[in-house]
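>>> Provide a 3D model corresponding to the input given below.
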Amino acid sequence: MKQPRDIRFSVLDLASIVEGGTAADSFHNSLDLARHAEKWGYHRYWFAEHHNMIGVASSATSLLIGHIAGGTQSIRVGSGGIMLSNHAPLVIAEQFGTLESLYPGRIDLGLGRAPGSDQPASRALRRGLGSDGSEFPEQLSELRAYFDPAGAGSRPAGVRAVPGEGLNVPIWLLGSSGFSAELAAKLGLPFAFASHFAPEYLLQALHIYHSNFRPSEVLDKPYVMIGLGVAAADTVDEARKLATSQQQQFLNIIRGRTGKLQPPVESMDGLWTVQEKAIMLDKQRYSFSGDKAAIKERLQDILKETQADELIISAGIYDHEARLRSYEIVAEAMKEL
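Below is the predicted model of the structure:
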């Protein structure tokens, strides 16, 4: 059984745009959080690619990674993830080859097969190519081939990624179902699961990954990261209130609309129906709030349940200072486990 002291902990940032704020504010706050996270012992700082969402500013993911890596010293920075179906594999190899050349030994390339957008945005990104994610294994093989100096894999003859070729950019597969878990196991790659919004598939996906894992040049044994949504504060009541910003955002998703991150409210009663509350509580089994004691207890239970190697924490908190304090409390809790 893994000991808590062996568990890494990291940050997942959507560069949320808050009500009354701008994308520029979000980028400034992300860099400030990354610098604090580095000091508090966080291992990675990842951005997720999303498009056509007025409350999420992480669409140009590679640019944001460079912004954060350039403003920090040691924390790993990467994508959680790049949605490969939106891009030519060569372009991603060149972008992350450039990042690795600028910030050697600090860049991660997490990949997902979902579009990270709605259908109109998907068509705009892909120019009507009709990609549905089924070609992800082939795209992944081509992408990995661009980093391989021997050219092994399925890259087009005579095409090379410069920069990129010969560089060690760790590739992760991300998922919210069993598909990427099985593929990551087959290829011997690290696997990250989005349990903060797809909790019902977590244990099944982890079982698939562990049961089918094949050692590779990348890993000799499985390595799993799971996503958690956490709102921590010095009191339980304060933390519960902070969490309502993320709950309002999730409620909008359930209702099929997007918006900026809203200020917290005293209670969600009156904002959601009984049915919506039940859906959200089920979907947010791995999103929780509390003071340090409560957070530490919940983290310990999750680690025991999942045997994860790493936790990546998302915090949809409206106030920047409160978000900083939340991540600080999580770091303190992890170190006390």
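>>> going forward, measure contacts and count neighbours with C-alpha atoms only.
Fine.
>>> So which residues of the stretch 201-337 of the chain form helices?
202-212, 236-254, 274-283, 292-306, 320-336 (DSSP state H, counting those that start in this stretch).
>>> And this one, please, so the two structures can be compared:
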Amino acid sequence: MTWPIMSNSCYENISDLSPTKIGLRAGYLAIIGFFGIVGNIFLLISLFLDKRIKSAINYLVINHTCLDLLQSGVRLPLYIVNIIMNSNGLGYELCTFHGFISGIYFIGTTYTLTAMAIFRYLVVCQSPAVKLAPRHAIYAIVLVWIIAIIMCLLPFWGLSHYDYNIIERSCLPTWNEGLANQINAVFESLIDFGLPLLTTFICYLKIYTVLRKIKTDLMRYRCESISANTCQYSSDRAKKRFTLTLSILFLNFLLCFTVWSIISFIVYPVTAGTACVPDDLHYFAISLLYLNSALNPLIFFARMRSLRMKFYFILETMTGRKQPETTLATSGTKRNNTIER
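Now for the predicted structure:
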């Protein structure tokens, strides 16, 4: 959501940025974009190589990774063009497209994180009879995309419109004409962000309340093994670790979006667009949005050993050289596989 800040005298000198400063900004974003693209491609390949690819939650992780690729591979390069030009270098059509995919990414990511939290809540807190199949994840993904596309099409249907925002250096929906549009802005903010984020927070709060009460972590999880007790403990730890990984993913989203959200949803609306937010601070807030997509693969590779092993396998295939950590982990992997069978 943007507000009428283009007439704000605080931003009259934005066009006077030095070429050095523009180059540093564009270069920093290009580095973020490079690692975001490479990291998410490696994560996608690792997920497809994982034997548990058909689990419901993995489908949601794949969808989340695809959205991060959209952010790093499409949205960010278009934004860098505007950074280099220090104006709307995309033209009206491309700028409108940039605004559209920005909404797809934000709303799609928010609802995908919510779907992950709901799925974990059902697994941890509900009856053992609840079985989540891949089709349930597909239904959730389809619903996420329907919501995102409909909300992003509203500007084309006369509810707000995409307009170039000088401080954002991009096209975003603008609701500054009439009471009806401002009411619609509040409604969309609640639907797009408020409701899903609140739902996600409540789900993880309930999950960790349950985990705290159960000393053996997830007692409901049954493992088909002769050594049931040992396998139960190992599997429970793995499932708890995966739940923690998803909650870290959500926390990373909150941290990277906090500064920009405060500026866009609190500072500008409360001051009716008259607040003087330093351009460097606004750039920092926006760069965090893109940094989020580059950090997400690192979270999965750092937390999930199986994905990390697939990553090493990909590197071995590409370079033809044995990765040291793969060699060191071989014996441990065999022991773990013996326990988890």
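>>> So after superposing, what's the score?
Superposed pair, TM-score by TM-score structural alignment, normalised by the length of structure 1: 0.26. Supporting alignment: 156 aligned residues with a CA RMSD of 6.9 Å.
>>> re the thing from before, quick one, which of the helices of the stretch 201-337 of structure 1 gets closest to Q119 of structure 1.
helix 236-254 (14.9 Å; CA to CA).
>>> The closest one: which residues count as buried?
236, 238-251 (16 or more other CA atoms under 10 Å).
>>> helices or strands next to it in the packing?
Secondary-structure packing of helix 236-254 of structure 1 (3 or more CA pairs under 8 Å, 6 or more residues apart in numbering; DSSP states H and E): strand 224-232, helix 274-283, strand 287-290.
>>> Run a quick check on M116 of structure 2 versus I57, I expect a contact.
Yes. With contacts counted by CA atoms under 8 Å, M116 of structure 2 reaches I57, the gap being 6.7 Å.
>>> Looking only at neighbour counts, state which of those two leads.
M116 (26 against 21; other CA atoms under 10 Å).
>>> which residues sit in contact with that one?
Counting by CA atoms under 8 Å, 6 or more residues apart in numbering, M116 of structure 2 touches I57, L60, V61, L246.
>>> nearest to I150 of structure 2, of these?
L60 (20.0 Å).
>>> For that closest one, what is the enclosing helix or strand?
helix 56-70 (DSSP states H and E).
>>> To which secondary structure element type does S10 of structure 1 belong?
strand (DSSP: H, G, I helix; E, B strand; the rest coil).
>>> Hmm, it is touching I312, no?
Yes. Using CA under 8 Å, S10 of structure 1 makes contact with I312 at a distance of 4.5 Å.
>>> Strands along the stretch 51-200 of structure 1, start to end?
Here the stretch 51-200 of structure 1 has its strands, by DSSP state E, counting those that start in this stretch, at 76-83, 107-112, 171-175, 191-193.
>>> can you redo the ones you listed as TSV with distance to A24 of structure 1 and mean neighbour count?
Shown next, in TSV, are those (distance: least, CA to CA, whole Å; neighbours: other CA atoms under 10 Å):
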stretch	distance to A24 of structure 1	mean neighbour count
strand 76-83	19	27
strand 107-112	23	25
strand 171-175	28	25
strand 191-193	29	28
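>>> related to what we said a few turns ago, and the helices and strands packed on helix 236-254 of structure 1 as CSV, adding distance to L299 of structure 1 and mean neighbour count?
Listed next are these as CSV, based on distance: least, CA to CA, whole Å; neighbours: other CA under 10 Å:
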stretch, distance to L299 of structure 1, mean neighbour count
strand 224-232, 9, 26
helix 274-283, 17, 13
strand 287-290, 10, 24
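>>> List just the one of the ones you listed that sits closest to L303 of structure 1.
Of those, nearest to L303 of structure 1 by CA to CA is strand 224-232, at 9.7 Å.
>>> I68 of structure 1 and L251 of structure 1: what is the separation?
I68 of structure 1 sits 30 Å away from L251 of structure 1, going by CA to CA, to the nearest Å.
>>> got it, and R323 of structure 1?
20 Å.
>>> quick one: contacts for C171 of structure 2?
Per CA under 8 Å, 6+ apart, neighbours of C171 of structure 2: C95, T96, H98, G99, Y162, D163, Y164, N165.
>>> In helices only, show me those residues.
Per DSSP state H, helices hold the following members of the contacts of C171 of structure 2: C95, T96, H98, G99.
>>> could those residues go into CSV alongside neighbour count and distance to R308 of structure 2?
Below are these laid out as CSV (neighbours: other CA atoms under 10 Å; distance: CA to CA, whole Å):
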residue, neighbour count, distance to R308 of structure 2
C95, 22, 38
T96, 22, 38
H98, 23, 33
G99, 21, 35
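>>> I am finished for the moment; much appreciated.
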